[in-house]
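Chemist: Give the three-dimensional model of this entry:
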Amino acid sequence: MTDLAQWLNRQTNDADLAQTIMSMAAAGAELAAVLRQAPIAGQTGLAGSENVQGEAQKALDVISNDIVLNHLKANSAVSILISEELDEAVDLSSQGRFIVATDPLDGSSNLDVNVTVGTIFSILPRAGGLLQKGSAQLAAGYIAYGPAASLVVRITGTTSVFTLDANGVWLLTLAAAQVPATSGEFAINTARERFWDAATTSYVRENVAGETGAAGKRYNMRWVGSMVADIHRILMRGGIFLYPLDSETVSKGGRLRLLYEANPMSWLVEGAGGRSTTGRQNILDVEPTDIHQRAPVILGSSEEVKRVEDWYRRA
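Modeler: This next block holds a predicted model:
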């Protein structure tokens, strides 16, 4: 089987970019091993601190950030690290060509119940500065820590999936992921319905009406509460993920972070034939104003995303 190093050799002539992806993959392999032993080591509880967003940090949030930081410090190609767990960007190398933006442990609130969590990363050219559109990404990926550890990565073109074997090697298991254009599944937190805007409410009501409504088919709702888990399901079998702007999050610009959640996930989903939007524009076209900027996120099967966009146009 093809391993990650061999795949990268075919995908890019940029050795520094390949090495940066390998650094994130190595960090993921190390973190996968830590997560397997975390309940035994007593590492699933709170760390007693908060990140820049005011969210309580788990012990593993801190550990995962340190793992990523240490791997990138050893890579002279990386100049700057932007992390969800750090207030400010960290300078790593004055000569490095890349910026890495990361959520080192997405979905960490699920650790206590052994639900899939993940690491999300985006690689940007240093020359563009800290605040760049998602369309400027050179590569992006995530690592899902579930029954198997999966690395999903895209440079340009297609989105590929690797699985970590027993020897710690990432092996290619899906060369070109393809998100079906249509689907009968949607992922949204319905406990927030009272905050939704008219477009989101209308779209979800159509789905709930099933074959008796305008959508004309039956839908199932899925919601894990871990972005990596929800997006990985959509990447493998289709569907749509929605965390829209609503009346509670509007003052912050949304719930999810643009640089290290929305942009890399949009990059991956679009590479697999899917679509992404804030409701009013493509996520990859959003101009960032802050490294921890938030944004509405709607992405997945192209026809489903288009239906949501149609509702926003009507609104």
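Chemist: Please make it C-alpha for all contacts and neighbour counts, starting now.
Modeler: OK.
Chemist: Check which residues of the helix ranked longest in the chain are buried.
Modeler: Assignment by DSSP state H gives helix 15-41 as the longest helix of the chain. The neighbour-count check on helix 15-41 (16 or more other CA atoms under 10 Å) flags 16-32, 34-35, 38 as buried.
Chemist: Show me what that helix packs onto, helices and strands only.
Modeler: Helix 15-41 is packed against helix 4-11, helix 59-73, strand 139-145, with contacts defined by 3 or more CA pairs under 8 Å, 6 or more residues apart in numbering; DSSP states H and E.
Chemist: Just name the most buried of the ones you listed.
Modeler: strand 139-145 (a mean of 27; mean count of other CA atoms under 10 Å).
Chemist: Quick one: work out the angle between it and helix 15-41.
Modeler: 20 degrees (axes from the mean of the first three to the mean of the last three CA atoms, to 10 degrees).
Chemist: sorry, back to before: of all the helices and strands packed on helix 15-41, which one comes closest to Arg126?
Modeler: strand 139-145 (13.1 Å; CA to CA).
Chemist: From the chain's centre, how far out is stretch 98-106? Work that out for me.
Modeler: Offset of stretch 98-106 from its chain centre (CA atoms, centre = their mean, to the nearest Å): 10 Å.
Chemist: Which residue ranges of the stretch 101-250 of the chain form strands?
Modeler: For the stretch 101-250 of the chain, the strands defined by DSSP state E, counting those that start in this stretch occupy 117-125, 139-145, 149-154, 160-164, 170-174, 185-187, 220-221, 240-243.
Chemist: Output the ones you listed as TSV; include the columns distance to Lys306.
Modeler: Below are these laid out as TSV (distance: least, CA to CA, whole Å):
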stretch	distance to Lys306
strand 117-125	25
strand 139-145	24
strand 149-154	23
strand 160-164	24
strand 170-174	26
strand 185-187	13
strand 220-221	18
strand 240-243	11
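Chemist: List just the one of those strands that sits closest to Asp103.
Modeler: When those are compared by CA to CA, strand 117-125 sits nearest Asp103, at 5.2 Å.
Chemist: how about this one, so we can line them up?
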Amino acid sequence: AEEGDAAYGASHTSFYTDAVAKERYETLDEVLTRSLKDAKLQGMVRELLDACVKITEALRVNLVTVNDSSNTFGDTQLTVDVIADDLLWDLAKSSALVCEASSEEEPEIVKTNPEGQFVLCWDPLDGSSIVDNNWAVGTIVGIWDKSTGLIGATGRDQVMSLVTLYGPRTTVFMTLDDGVYEFTLGPGNEWICSRDKIQIKQDCKIFAPANMRAAQEVDGYAKLIDHYMTNKYTLRYSGGLVPDVCQQFTKQQGVFTNPTSKASPAKLRLAFEAAPFGRLVEMAGGKTSDGVSGNSVLDVKIEAVDQRTALAIGSANEVDRFNETVLAPVAA
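Modeler: This next block holds a predicted model:
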């Protein structure tokens, strides 16, 4: 086997997949029964995945066109955004399990069923800027318990997070009691467990650098990018948060960086994007940084539904490198 830099090269077979075919794959129900003891959460997962099946179908048959409206953040809404959001609102308003919900498209907390147990926050279709290219996009969901609610809570208070990736296949990554699992949508719209107890290595050679404009102002970020290039890291960046972070689960390594500057302020939403991904990555052995203090993004208190944050997320040693290279010089 190759070692060192050669083992990371894009031509190396380990860069394509580490998955070995199995004779049989566990079903969603089998895994949930074993690895998610909360029966209500089991039901919530099933309802969310049913919605993601419908979103998959909508993406396959609907053309990407501009809708006659924009969301609260000023983003132009596309027809597929609206369809995905409507499907999730249909779920939230009809579910006996959801007491409150909020969408990135309209960031207000909406009370649904007072007898429900969970607060849902979702980005219905992250990656609107690349969906017209037919690139991979995704749905991001954070789930909090009604006992904490959302405002005043942190990402660490989530009881589960779940991210669905719509690419050539539809896959979903979720946090269960004993780790992070990947499920793949198979024939007959049945979900099978394609990876279990995913672990992200401490070191990596894959980088996904967002907000490159900030490197013009933040010397530390320019230095970090130069480190990646000089040390022959492999660039894997599409501009879509979901594929750019989810590759860490399939490659078992990687780092995504999104610092801020005066001219390039924070854009990622804490409740809708950073916190759900933070729970997934940290449960898989990775690390996060809030891009300001260097502490975990899961410890940032959610004080507003539309709160923004910087972010570094992925292999632990590379997040440490981000903190040391980008944040430490600023603090000094």
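Chemist: quick one on the thing from earlier: just put the helices and strands packed on helix 15-41 of structure 1 in a markdown table and tack on distance to Asp310 of structure 1.
Modeler: As requested, these are arranged in a markdown table below (distance: least, CA to CA, whole Å):
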| stretch | distance to Asp310 of structure 1 |
| --- | --- |
| helix 4-11 | 36 |
| helix 59-73 | 38 |
| strand 139-145 | 28 |
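Chemist: And those: which comes nearest Ile234 of structure 1?
Modeler: strand 139-145 (13.0 Å).
Chemist: Which element, helix or strand, includes the residue most central in space within structure 2?
Modeler: Centroid-nearest residue in structure 2: Phe277, 4.0 Å away (criterion: CA atoms, centre = their mean). Per DSSP states H and E: Phe277 of structure 2 is located in helix 275-283.
Chemist: Can you check which part of structure 1 that helix sits on?
Modeler: Aligning helix 275-283 of structure 2 against structure 1 (TM-score structural alignment) gives residues 263-271.
Chemist: Check the mean deviation of that stretch from structure 2.
Modeler: Superposed on structure 2, stretch 263-271 of structure 1 shows a mean distance to its aligned partners of 0.8 Å (mean CA distance after the TM-score superposition for structure 1).
Chemist: returning to what we had before: next helix or strand past the helix holding Phe277 of structure 2?
Modeler: As assigned by DSSP H and E, the chain's next helix or strand after helix 275-283 of structure 2 is strand 287-289.
Chemist: starting at the chain centroid, how far to that following strand?
Modeler: Its chain's C-alpha centre and that of strand 287-289 of structure 2 lie 13 Å apart, by CA atoms, centre = their mean.
Chemist: picking that back up, list just the one of the strands of the stretch 101-250 of structure 1 that sits closest to Ala89 of structure 1.
Modeler: Among the strands of the stretch 101-250 of structure 1, strand 117-125 sits nearest to Ala89 of structure 1 (CA to CA), with 13.5 Å.
Chemist: Trace Asp197 of structure 1 over to structure 2, please.
Modeler: Checking TM-score structural alignment: Asp197 of structure 1 goes with Val218.
Chemist: So that match sits against Ser261, correct?
Modeler: Yes. Using CA atoms under 8 Å as the test, Val218 of structure 2 is close enough to Ser261 to be in contact (6.7 Å).
Chemist: With neighbour numbers in mind, choose between these two.
Modeler: Neighbour comparison, Val218 of structure 2 and Ser261: the larger count goes to Val218, with 19 against 15 (by other CA atoms under 10 Å).
Chemist: Gln178 of structure 1 touches Gly273, doesn't it?
Modeler: Yes. With contact defined as CA under 8 Å, Gln178 of structure 1 counts as touching Gly273 (5.9 Å).
Chemist: what separates the aligned residue in structure 2 for Ser94 of structure 1 from Leu87 of structure 2, distance-wise?
Modeler: Under the alignment (TM-score structural alignment), Ser94 of structure 1 pairs with Pro114 of structure 2. To Leu87 of structure 2, Pro114 of structure 2 is 20 Å away according to CA to CA, to the nearest Å.
Chemist: again with Trp135 of structure 2
Modeler: The gap separating Trp135 of structure 2 from Leu87 of structure 2 is 21 Å, by CA to CA.
Chemist: Equivalent analysis for Gly294 of structure 2, please.
Modeler: 36 Å.
Chemist: swap in Asn211 of structure 2?
Modeler: Applying CA to CA, the value for Asn211 of structure 2 to Leu87 of structure 2 is 31 Å.
Chemist: same thing with Pro243 of structure 2?
Modeler: For Pro243 of structure 2 relative to Leu87 of structure 2 (CA to CA), the value is 22 Å.
Chemist: cool, Thr234 of structure 2 as well?
Modeler: From Thr234 of structure 2 over to Leu87 of structure 2 (counting by CA to CA), the distance is 37 Å.
Chemist: next one: Asp75 of structure 2
Modeler: For Asp75 of structure 2, the distance to Leu87 of structure 2 - CA to CA - is 19 Å.
Chemist: Same check on Ser296 of structure 2?
Modeler: In this view, Ser296 of structure 2 and Leu87 of structure 2 are 32 Å apart by CA to CA.
Chemist: How about Arg213 of structure 2?
Modeler: Counting by CA to CA, the gap from Arg213 of structure 2 to Leu87 of structure 2 is 35 Å.
Chemist: go on, Trp122 of structure 2?
Modeler: Separation of Trp122 of structure 2 from Leu87 of structure 2 (CA to CA) stands at 12 Å.
Chemist: repeat for Ser238 of structure 2
Modeler: Distance, Ser238 of structure 2 to Leu87 of structure 2, by CA to CA: 26 Å.
Chemist: Which residues lie in contact with the residue lying closest to Ile123 of structure 1 once chain neighbours are set aside in this structure?
Modeler: Leaving out its chain neighbours, the residue that sits closest to Ile123 of structure 1 by CA to CA, 6 or more residues apart in numbering is Val100, at 4.7 Å. The contact partners of Val100 of structure 1, taken as CA atoms under 8 Å, 6 or more residues apart in numbering, are 78, 80-82, 121-124.
Chemist: out of these, which is most surrounded?
Modeler: Ser122 (30 neighbours).
Chemist: what does that residue align to in structure 2?
Modeler: Correspondence of Ser122 of structure 1 to structure 2, assessed by TM-score structural alignment: Gly142.
Chemist: try Ala56 of structure 1
Modeler: With TM-score structural alignment as the criterion, Ala56 of structure 1 matches Thr76.
Chemist: Tell me who's in contact with its match.
Modeler: So Thr76 of structure 2 contacts 66-67, 69-70 (CA under 8 Å, 6+ apart).
Chemist: buried subset of these?
Modeler: Using 16+ other CA under 10 Å, nothing in the contacts of Thr76 of structure 2 comes out buried.
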